[in-house]
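[1] need a structure here:
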Amino acid sequence: MELPQIGDWHDFAGLERLQQDRLPAVLAAAERSPFYRKRGISALPEQPLTTKHDLREGYPFGLLACDRADLATYHESSGSSGEPTASYYTEADWLDLAERFARKWTGITPGDTMLVRTPYALMITGHLAHRAARLRGATVVPADNRSLATPYSRVVRLLHDLGVTLTWSLPTDTLLWAAAARVAGYRDFPALRALFVGGEPVSRAKKARIGRIWGAPVVEEYGATETGTLAGECEHGAMHLWADRAVFEVQDPATGELRPAGRGSLVVTPLFREAMPLLRYAIEDEVEVEYRDCPCGWHLPTVRLLGRGNNGGLTQLGLEELVFALPDDFGVWFWRALVDGPSVRVEIEVPDRWRTAAVATLTSALHAAFPSFEPLVVPVPPGGLVPHRLLTAPAEVMKPRGLFRAGEDWDRALQYY
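    Have a look, this model is predicted:
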């Protein structure tokens, strides 16, 4: 199966032709799935949505479109928006997945050492970055963030001592590393050339702050366990949907109408999927999609992620933008907020010398941005939201044991992690 590469089309019309040429094979693959066979296959514009509920109802292999012997991996989502959903991939699927992740404008090369700091368990994220890095010949440091073997103190040691050049993590994790490095006395990470981030909505102000802290570009991507990477940034900071590898539509929240662009809920039809074809999969993320020329010349639609949920116009991204717009000197890296009716309480970690200025500046910004809310900004000392013990804790790893000495905790004989 030959996969399209950036440069194979030269305008949006060429991109649409590529999609239309591929769709018959997508529909044929879906006919091999018990779920779609039962539902019935029609042309994509007549096809109903496939929902997360459909995936859960089809657990575990109701959407399988190939022989079980051809599967390479099985995965489940984190379940952050409800019960987990199952996904599975063949080796051919994995080539498409890895190539999409590897589409970083900074490049991934054999000379790179890449620290992967997302889960390797049932979710796809750690495996995806690992495969993409190896596809490009890079050395992988598998620092799973669900493992007690790699606490933050160990992560910053690895970043420093191994000369890590690339990282893959949640955006917030990079701030925790920076805090742990500061506590541990690490000052310099000269090898680091880019931080790849995803898995949570991130404001422009927060990305810019992370980039200044680490002295390296922050490259965002967007995807899901059910689909793999769906979008990535170009060097001009625009987030582009990989529309040569999937058809994207936007569902109007008021009418339910599906359109190629606009604001609404994202709907995805992967174009190269053997094990588990998905037709018009409703991913349940609110986005804004636009077809416009970009200086990068990729001729791919742009997407802006709006996040999920809305509290009367008050969003996490909107709050985050204001928090990270505070001057760098204030040292505000960590925050949390609680909405209670018309009031919003925002707690920020801030050193004593900047407390008054930070509270006044953020309170004024909140009043201006969200006039229907009454803000209360509460300063807490460093360590108040992110305890120092979290940043300095050593690895706590045990193996199964049967024989203990007097005074040892033998209640943990079969507890290992």
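[2] C-alpha from now on. contacts and neighbour counts both.
    OK.
[3] A337 is in what secondary structure piece?
    Following DSSP states H and E, one finds A337 within strand 335-340.
[4] Now the helix or strand just after that strand: buried residues?
    Counting by DSSP H and E, the next helix or strand C-terminal to strand 335-340 is strand 343-349. By neighbour count, with 16 or more other CA atoms under 10 Å as the criterion, the buried positions of strand 343-349 are V344, R345, V346, E347, I348, E349.
[5] Just say helix, strand or coil for V219.
    Following DSSP: H, G, I helix; E, B strand; the rest coil, we place V219 in the strand state.
[6] Contact partners for it?
    Shown in contact with V219 (CA atoms under 8 Å, 6 or more residues apart in numbering): K104, A194, L195, F196, V197, G232, E233.
[7] and the fourth one, that one's in a strand?
    Yes - counting by three-state DSSP, F196 falls inside a strand.
[8] What residues does it make contact with?
    Shown in contact with F196 (CA under 8 Å, 6+ apart): L166, T167, W168, S169, V218, V219, E220, E221.
[9] Tell me the one of these nearest E99?
    Nearest to E99, judged by CA to CA, of the contacts of F196 is E221 at 13.2 Å.
[10] Run the angle between the helix or strand where E320 lies and strand 343-349 for me.
    Here E320, judged by DSSP H and E, is contained in helix 316-323. In terms of direction (axes from the mean of the first three to the mean of the last three CA atoms, to 10 degrees), helix 316-323 departs from strand 343-349 by 50 degrees.
[11] List the buried residues for helix 316-323?
    Buried, per 16+ other CA under 10 Å, within helix 316-323: Q316, L317, G318, L319, E320, E321, L322, V323.
[12] ok, then the element right after the lengthiest helix in the chain?
    Secondary structure of the chain per DSSP state H: the longest helix is helix 12-30. With elements assigned by DSSP H and E, the helix or strand that comes after helix 12-30 is helix 34-39.
[13] Could you tell me which residues within that next one count as buried?
    Of all the residues in helix 34-39, those buried under the rule 16+ other CA under 10 Å are P34, F35, Y36.
[14] looking at it, the last one is touching A30, isn't it?
    Yes - with the criterion set as CA atoms under 8 Å, Y36 and A30 qualify as a contacting pair; they are 5.9 Å apart.
[15] and R389, how many neighbours?
    The number of residues packed near R389 is 12, by other CA atoms under 10 Å.
[16] Could you dump the buried residues of strand 343-349 into CSV with distance to A98 added?
    Formatted as CSV, those follow (distance: CA to CA, whole Å):
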residue, distance to A98
V344, 42
R345, 42
V346, 39
E347, 39
I348, 38
E349, 38
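[17] Here is a second sequence; please produce its structure as well for comparison:
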Amino acid sequence: MTDTRSVLALILSVMILQLAGGLTGILTPLGLERLGVDASLIGFVAAMNAAGFMLGAWTSPRALALVGNIRLFAAGAGVSAAGILSLALIQEAPVWALIRVLQGIAFAYMFTSIESWLGEAVPARSRGNVMGIYHTAAKLSLIVGPFFLAGLSPLDSRSYIWAGVFLALALVPTCLTTLKEPPPPDRKAMPLGQLFAIAPAAVIGVVGAGLVNTGTLALLPVYFEKFDLAGGGTAAAAIAIAIAWIGGLIVQWPAGRLSDIIDRRLVVAGLTGIAGAAAILIAVFGAVIGETGVLVLIGIWGAGALCFYGICVSHAIDRTPPGQVPQVMSGLLFVWAAGSIAGPLISGVVMRLAGAVGLFGFAGVMLGLLAVYMIVRVRQRAPAESPPAGERGPILPSPLASVEIVPRDPTEGEQS
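    Here you go, the predicted structure:
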């Protein structure tokens, strides 16, 4: 626990940051819908945020080298706070698209700042343990954050003020920490080919997390709003998404601890295999096992699918040469963002063509392929040797700021 206490201020900052990120991810699509914006344009605004995140991830090593971890985090939080408050002041879709690009860049800077700092501060012996605590705290924030919007309109200025408050408070722990900042990294971003050469399993796993998880989470509300649970509609969708995140919350810390003991790729293979099997069962038997059965399987899917990203990144850091942690982190965030752009598009197409069978079938097949790939990599390449304690530590990835839910077009049919 000593290793965790040493970086507690950084973890607390990200936990508060995720409260704001979760609020923003919900406010943006619902606010645009309330303004009468077409669903396709709402999706475009979400894509612009992901594109901004990619740009921020790619340029963050240079920014980090220029100003340092604390100042980069502070600048990102300031820009994000100004952006979310501006959404309440200027309610025009083109302006919102621009603001979301800037917020994407800012969030990438903040995550790279904190996570590269963690990578230098925590010894390798406790990588999985600290990663589990980090992700557990972040997931709790993602679950709790939306409750601050209860009873408020998506265009109510108080909704945006709440997000701005959390972004401002996220500055406090990081700016007041006595933890020594790491030395400036190399300013150049790491080429993707070099990143893949360092840890191919990590790169494939991170892309898969963006591709499968983002797409599935974005479309879960459309699937579950037809359920009778809690009266159906958005209430049923919210419960289903909460169950998925709670599944991930329960398994996150034990999975991290286990990955400190055995090959991390085997842990990823187990998690993706379980999640893939749950998704296939929903695709094949979802129509006959009843709502309770589907909800149980959603919880199992979340327990596997929403946990393996962090272990993939920890595996990459196991193989990262000293001094290159920020470049590896920014590169992995970049490829995650690429997958998160493609995921909702592909999942949307397969769901439009085959309904729930297409959505969960695609997720199940992709997760199954990830499990097989991890096992193959274990046979092809031995685990990395742990460096001496304190030499270098983990980069602990965020679940990322939010998943934007594109509201369903009411003209497509009546809610059941």
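[18] Please state their TM-score.
    Once superposed, the chains reach a TM-score of 0.24 (TM-score structural alignment, normalised by the length of structure 2), with 167 aligned residues with a CA RMSD of 6.9 Å.
[19] In TSV: the buried residues of helix 316-323 of structure 1, plus distance to H240 of structure 1.
    Supplementary listing: those in TSV, determined by distance: CA to CA, whole Å:
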residue	distance to H240 of structure 1
Q316	22
L317	19
G318	22
L319	24
E320	22
E321	21
L322	25
V323	26
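[20] From those residues, pick the one nearest M239 of structure 1.
    Using CA to CA, L317 comes nearest to M239 of structure 1 of these, at 16.1 Å.
[21] Show me what the helix ranked longest in structure 2 is packed against.
    The longest helix of structure 2 (DSSP H) is helix 325-380. Applying 3 or more CA pairs under 8 Å, 6 or more residues apart in numbering; DSSP states H and E, one finds that helix 325-380 of structure 2 makes contact with helix 39-67, helix 93-121, helix 192-198, helix 200-208, helix 214-224, helix 264-285, helix 308-318.
[22] any idea where the helices of structure 1 begin and end?
    Secondary structure of structure 1 (DSSP H): helices at 12-30, 34-39, 52-57, 91-101, 125-135, 152-161, 171-184, 204-214, 316-323, 355-369, 388-392.
[23] for the fourth one, packing partners?
    Read that as helix 91-101 of structure 1. Short answer (3+ CA pairs under 8 Å, 6+ apart): helix 91-101 of structure 1 packs on helix 125-135, strand 228-233.
[24] Could you export the ones you listed as TSV, including mean neighbour count?
    Listed next are those as TSV, based on neighbours: other CA atoms under 10 Å:
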stretch	mean neighbour count
helix 125-135	22
strand 228-233	23
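[25] that older thread, tell me which residues of the strand holding A337 of structure 1 come out buried.
    So strand 335-340 of structure 1, judged by 16+ other CA under 10 Å, has buried residues W335, A337.
[26] and S141 of structure 2, how many residues sit next to it?
    Applying other CA under 10 Å, we find 21 residues neighbouring S141 of structure 2.
[27] Cross-check the contact I'm expecting between it and L19.
    Yes - between S141 of structure 2 and L19 a contact is recorded at 5.0 Å, counting by CA under 8 Å.
[28] ok so, going back, would you mark the buried spots in the longest helix of structure 1?
    Judged by neighbour count using 16+ other CA under 10 Å, the buried positions of helix 12-30 of structure 1 are F12, L15, L18, Q19, R22, L23, V26, L27, A29, A30.
[29] how close does the last one sit to R355 of structure 1?
    Using CA to CA, to the nearest Å, one obtains 58 Å as the distance from A30 of structure 1 to R355 of structure 1.
[30] Please apply the same query to the fifth one.
    In this structure, R22 of structure 1 and R355 of structure 1 are 58 Å apart, going by CA to CA.
[31] Same check on the first one?
    For F12 of structure 1, the distance to R355 of structure 1 under the criterion CA to CA works out to 51 Å.
[32] Next, the contact list for L338 of structure 1, please.
    Residues counted as contacts of L338 of structure 1 (CA under 8 Å, 6+ apart) are V344, R345, V346.
[33] what's the closest non-adjacent residue to the last one?
    Computed as CA to CA, 6 or more residues apart in numbering, the closest residue to V346 of structure 1 that is not its neighbour in sequence is A337, at 4.3 Å.
[34] Tell me if I'm right that that neighbour and E347 touch.
    Yes - using CA under 8 Å, A337 of structure 1 is in contact with E347, at 6.2 Å.
[35] hmm, back to that, can I get the helices and strands packed on helix 91-101 of structure 1 in a markdown table including distance to L376 of structure 1?
    Output for these, formatted as a markdown table (distance: least, CA to CA, whole Å):
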| stretch | distance to L376 of structure 1 |
| --- | --- |
| helix 125-135 | 37 |
| strand 228-233 | 35 |
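[36] looking at the ones you listed, which is closest to L391 of structure 1?
    With CA to CA as the measure, helix 125-135 is the member of those nearest L391 of structure 1 (21.9 Å).
[37] For W58 of structure 2, grab the count of nearby residues.
    Counted with other CA under 10 Å, residues neighbouring W58 of structure 2 total 26.
[38] Relative to V313 of structure 2, how far out is it?
    W58 of structure 2 sits 16 Å away from V313 of structure 2, going by CA to CA.
[39] just V376 of structure 2 next, same as before
    Look at V376 of structure 2 and V313 of structure 2: by CA to CA, they are 18 Å apart.
[40] So for those two, which residue has more residues nearby?
    With neighbours defined as other CA under 10 Å, V376 of structure 2 and V313 compare such that V313 has more, 26 against 15.
[41] so that one touches I204, yeah?
    No - here V313 of structure 2 does not reach I204: they are 10.6 Å apart, not a contact under CA under 8 Å.
[42] got a list of what I105 of structure 2 touches?
    Contacts of I105 of structure 2 by CA under 8 Å, 6+ apart are G52, F53, M54, L55, G56, A57, G76.
[43] how close does the second one sit to L297 of structure 2?
    Noted for F53 of structure 2: a distance of 31 Å to L297 of structure 2, by CA to CA.
[44] Neighbour count: these two, which is higher?
    Taking other CA under 10 Å, F53 of structure 2 and L297 do not tie; F53 has more neighbours (29 against 23).
[45] picking up where we left off before, can you list the helices and strands packed on helix 325-380 of structure 2 in CSV and add distance to L85 of structure 2?
    Shown next, in CSV, are those (distance: least, CA to CA, whole Å):
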stretch, distance to L85 of structure 2
helix 39-67, 16
helix 93-121, 10
helix 192-198, 35
helix 200-208, 32
helix 214-224, 25
helix 264-285, 38
helix 308-318, 31
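[46] neighbours of the closest residue in space to V203 of structure 2 that isn't next to it in sequence, just the number please.
    In this structure, V203 of structure 2 finds its nearest non-sequential neighbour in F196, 6.1 Å apart by CA to CA, 6+ apart. Using other CA under 10 Å, F196 of structure 2 has 17 neighbouring residues.
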